[in-house]
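*Asks:* Here is a sequence with its predicted model. Questions after.
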Amino acid sequence: MNPTVHLIDDDTDFREGLAWLLDSRGLPTRSWTGGDTFLQALRSGEVPNACSVVLLDIRMEPLSGLATFEQLKALAWPWPVLFLTGHGDVSMAVAAVKNGAWDFLEKPFQNNLLVDKVEAARQAAVTLHIESQDRLRFQQALAALSAREREVLTELLQGHYNKNIADHLGITQRTVEFHRANIFEKLQVQSAVELAHRMGLLGSGT
């Protein structure tokens, strides 16, 4: 997987120079003249909401970097956003990080430092993608459980033993063991503790 870096800056010279730098390091880059054009492309489907990184200047016209970031959040954009900021805007960038941005970099910056941060953000995007795919597979496997398996699952999550589950559901303990084994296999877990952990993660949206 090779996440694209979406470079959004309204300063043509700076944007082109930065795009050249990233291209020279082998990082796939797509440049945008402003947050409004990027958001329009995202909403229209020209840009898929796919594994990528946004490199976003904090001061732009007509739509600022912060306003662009807020709209990205409203669109449930999950991928890392790295702000580029001037010295006077560091406090805004720090606030943006607290509000969910991935990181920021103050201008002027060293080329190697920028590339290292962008590469770290790309790796974070890959990790997010893998976790998202894993969560989706778990959700699909969960939805595919039979009605009886879902009943046994509920009992397991309440910490009940096989004998208690059998009594509660009016089935034999051997049948409970059979369903339990099927549930573990379908959901790719090794224990009730791991199952509870996965269900907890699903419930918290992480």
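*Replies:* Here it is on my side, so go on.

*Asks:* C-alpha only now, for contacts and for neighbours.
*Replies:* OK.

*Asks:* Show me the helices in the chain, by range?
*Replies:* 12-24, 35-44, 65-74, 90-98, 111-143, 147-157, 162-169, 173-187, 192-204 (DSSP state H).

*Asks:* right, so of the ones you listed, which gets closest to T4?
*Replies:* helix 111-143 (8.1 Å; C-alpha to C-alpha).

*Asks:* Which secondary structure elements does the closest one sit against?
*Replies:* For helix 111-143, the elements it packs on are strand 52-57, helix 173-187, judged by 3 or more C-alpha pairs under 8 Å, 6 or more residues apart in numbering; DSSP states H and E.

*Asks:* Okay, angle between the last one and helix 147-157 too, please.
*Replies:* Angle of helix 173-187 versus helix 147-157, following axes from the mean of the first three to the mean of the last three C-alpha atoms, to 10 degrees, is 90 degrees.

*Asks:* what about the closest residue to V47 other than its chain neighbours, distance to L72?
*Replies:* Closest residue to V47 apart from its sequence neighbours, by C-alpha to C-alpha, 6 or more residues apart in numbering: A41 at 5.5 Å. For A41, the distance to L72 equals 12 Å [C-alpha to C-alpha, to the nearest Å].

*Asks:* Looking at these two now, which is surrounded by more residues?
*Replies:* With other C-alpha atoms under 10 Å as the criterion, A41 and L72 differ in neighbour count, and L72 comes out ahead with 18 against 14.

*Asks:* Contacts only, for the closest residue to that one other than its chain neighbours.
*Replies:* The spatially closest residue to L72, leaving aside those adjacent along the chain, is L39, at 7.5 Å (C-alpha to C-alpha, 6+ apart). The contact partners of L39, taken as C-alpha atoms under 8 Å, 6 or more residues apart in numbering, are T68, Q71, L72.

*Asks:* Just give me the closest of those to A192.
*Replies:* The closest of the contacts of L39 to A192 turns out to be L72 (C-alpha to C-alpha; 37.8 Å).

*Asks:* Could you measure from the closest one over to S52?
*Replies:* Using C-alpha to C-alpha, L72 is found at 13 Å from S52.

*Asks:* putting a second one here so we can go through both:
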Amino acid sequence: MAAPSGVIHVVDDDSSVRDALHRLLSALGFEVRLYASAGDYLLAWSGDSPGCLLLDVRMPGPSGLDLQLALMRRPDALPVVFITGFGNIPMSVLAIRRGAVDFLTKPIDRDALISAVTTAIERDANRRESELMKQHIRRNFSSLTPRERSVFEQVVAGRLNKQIAASLSTCERTVKAHRAHVMEKFNVHSVAQLVHLAVQLELDTASRSESSAVGEEKTAA
């Protein structure tokens, strides 16, 4: 099986562990980058390339859990797979609850490692694909005229053409024309598809508003 496309970022203060992981993962076809500390990773990481983070728990300076917590504030953070020689159940539960893909103990089982990093890279690829879809939907929504946007909002709310026409003080033929333009801009062919896009817009808007509110609260604190 070919390795999924993406970069595995290995963060571990033990050079022998870094080198061993690099040899193993590179031989399997993965692209691997090595870092001796959480700080080194943060300085080098741009977030542009898909992949995952293979992260040691205990390191001098910020720990792996500290880095995971910091990355949780970034919408483009890579999925995390933890590796540790000193793990315990509360630590693994915390890591998983924060979104880690897996929590592996050293010496690391080869098959478990491959499964974890493959899952992590695929999760990141799905996130990126979803974000591209959201951007596409937002662009299409922004292209609507004020009247088209009004028709869109009422159509997805389940209102009939004659009800929309009455609320906009226009005729049904005009509403049908606007509705056709809306569906053309979104490249959909049914009201059900339009409603699905509306749900995505609402979820996306709510998510971005929540993230903004969290950022403002942290800034104020």
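*Replies:* That came through, no problem. Keep in mind that what you see is a predicted model, and the values were worked out from it rather than measured.

*Asks:* And the TM-score between them?
*Replies:* Overall, the chain-to-chain superposition scores 0.90 on the TM-score scale (TM-score structural alignment, normalised by the length of structure 1); 202 aligned residues with a C-alpha RMSD of 1.8 Å.

*Asks:* still on that earlier bit, pick the most buried one from the helices and strands packed on helix 111-143 of structure 1.
*Replies:* Of these, the one with the most neighbours on average (mean count of other C-alpha atoms under 10 Å) is strand 52-57, at a mean of 25.

*Asks:* Going by contacts, tell me the helices and strands next to it.
*Replies:* Contacts defined by 3+ C-alpha pairs under 8 Å, 6+ apart place strand 52-57 of structure 1 against strand 4-8, strand 81-85, helix 111-143.

*Asks:* okay, it sits on what stretch of structure 2?
*Replies:* Following TM-score structural alignment, the aligned partner range for strand 52-57 of structure 1 in structure 2 is 51-56.

*Asks:* superposed on structure 1, where does that stretch end up, distance-wise?
*Replies:* Aligned to structure 1 and superposed, stretch 51-56 of structure 2 gives a mean residue distance of 0.9 Å (mean C-alpha distance after the TM-score superposition for structure 1).

*Asks:* Any chance of a markdown table for the helices of structure 1, columns distance to V81 of structure 1?
*Replies:* Output for those, formatted as a markdown table (distance: least, C-alpha to C-alpha, whole Å):
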| stretch | distance to V81 of structure 1 |
| --- | --- |
| helix 12-24 | 16 |
| helix 35-44 | 12 |
| helix 65-74 | 8 |
| helix 90-98 | 9 |
| helix 111-143 | 8 |
| helix 147-157 | 37 |
| helix 162-169 | 47 |
| helix 173-187 | 33 |
| helix 192-204 | 22 |
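
*Asks:* Of these, which stretch is the most buried?
*Replies:* Using mean count of other C-alpha under 10 Å, helix 65-74 ranks as the most buried of these, with a mean of 18.

*Asks:* Tell me roughly how far it lies from structure 2 on average.
*Replies:* Overlaying structure 2 shows helix 65-74 of structure 1 at a mean distance of 0.9 Å from the equivalent residues (mean C-alpha distance after the TM-score superposition for structure 1).

*Asks:* ok, M1 of structure 1 to R122 of structure 1 distance?
*Replies:* Per C-alpha to C-alpha, M1 of structure 1 is found 10 Å from R122 of structure 1.

*Asks:* Next, show the common contact partners of those two.
*Replies:* Counting by C-alpha under 8 Å, 6+ apart, nothing touches both M1 of structure 1 and R122.

*Asks:* In CSV: the helices and strands packed on strand 52-57 of structure 1, plus distance to A192 of structure 1.
*Replies:* Output for these, formatted as CSV (distance: least, C-alpha to C-alpha, whole Å):
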stretch, distance to A192 of structure 1
strand 4-8, 39
strand 81-85, 37
helix 111-143, 15
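
*Asks:* Out of these, which gets nearest to R59 of structure 1?
*Replies:* Among these, strand 81-85 comes nearest to R59 of structure 1, with 7.4 Å by C-alpha to C-alpha.

*Asks:* how far off helix 111-143 does the closest one point, in degrees?
*Replies:* Using the same axes, to 10 degrees: strand 81-85 of structure 1 against helix 111-143 is 150 degrees.

*Asks:* can you state the direction angle for strand 81-85 of structure 1 and helix 90-98?
*Replies:* Going by the same axes, to 10 degrees, strand 81-85 of structure 1 makes 180 degrees with helix 90-98.

*Asks:* Can you state the mean residue-to-residue distance of strand 81-85 of structure 1 versus structure 2?
*Replies:* Averaged out, strand 81-85 of structure 1 is 1.4 Å away (mean C-alpha distance after the TM-score superposition for structure 1).

*Asks:* Likewise for stretch 91-98 of structure 1?
*Replies:* Taken over the aligned residues, the distance from stretch 91-98 of structure 1 to structure 2 averages 1.5 Å (mean C-alpha distance after the TM-score superposition for structure 1).

*Asks:* picking that back up, got JSON lines for the helices and strands packed on helix 111-143 of structure 1, with distance to K163 of structure 1 too?
*Replies:* Listed next are these as JSON lines, based on distance: least, C-alpha to C-alpha, whole Å:
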{"stretch": "strand 52-57", "distance to K163 of structure 1": "49"}
{"stretch": "helix 173-187", "distance to K163 of structure 1": "6"}
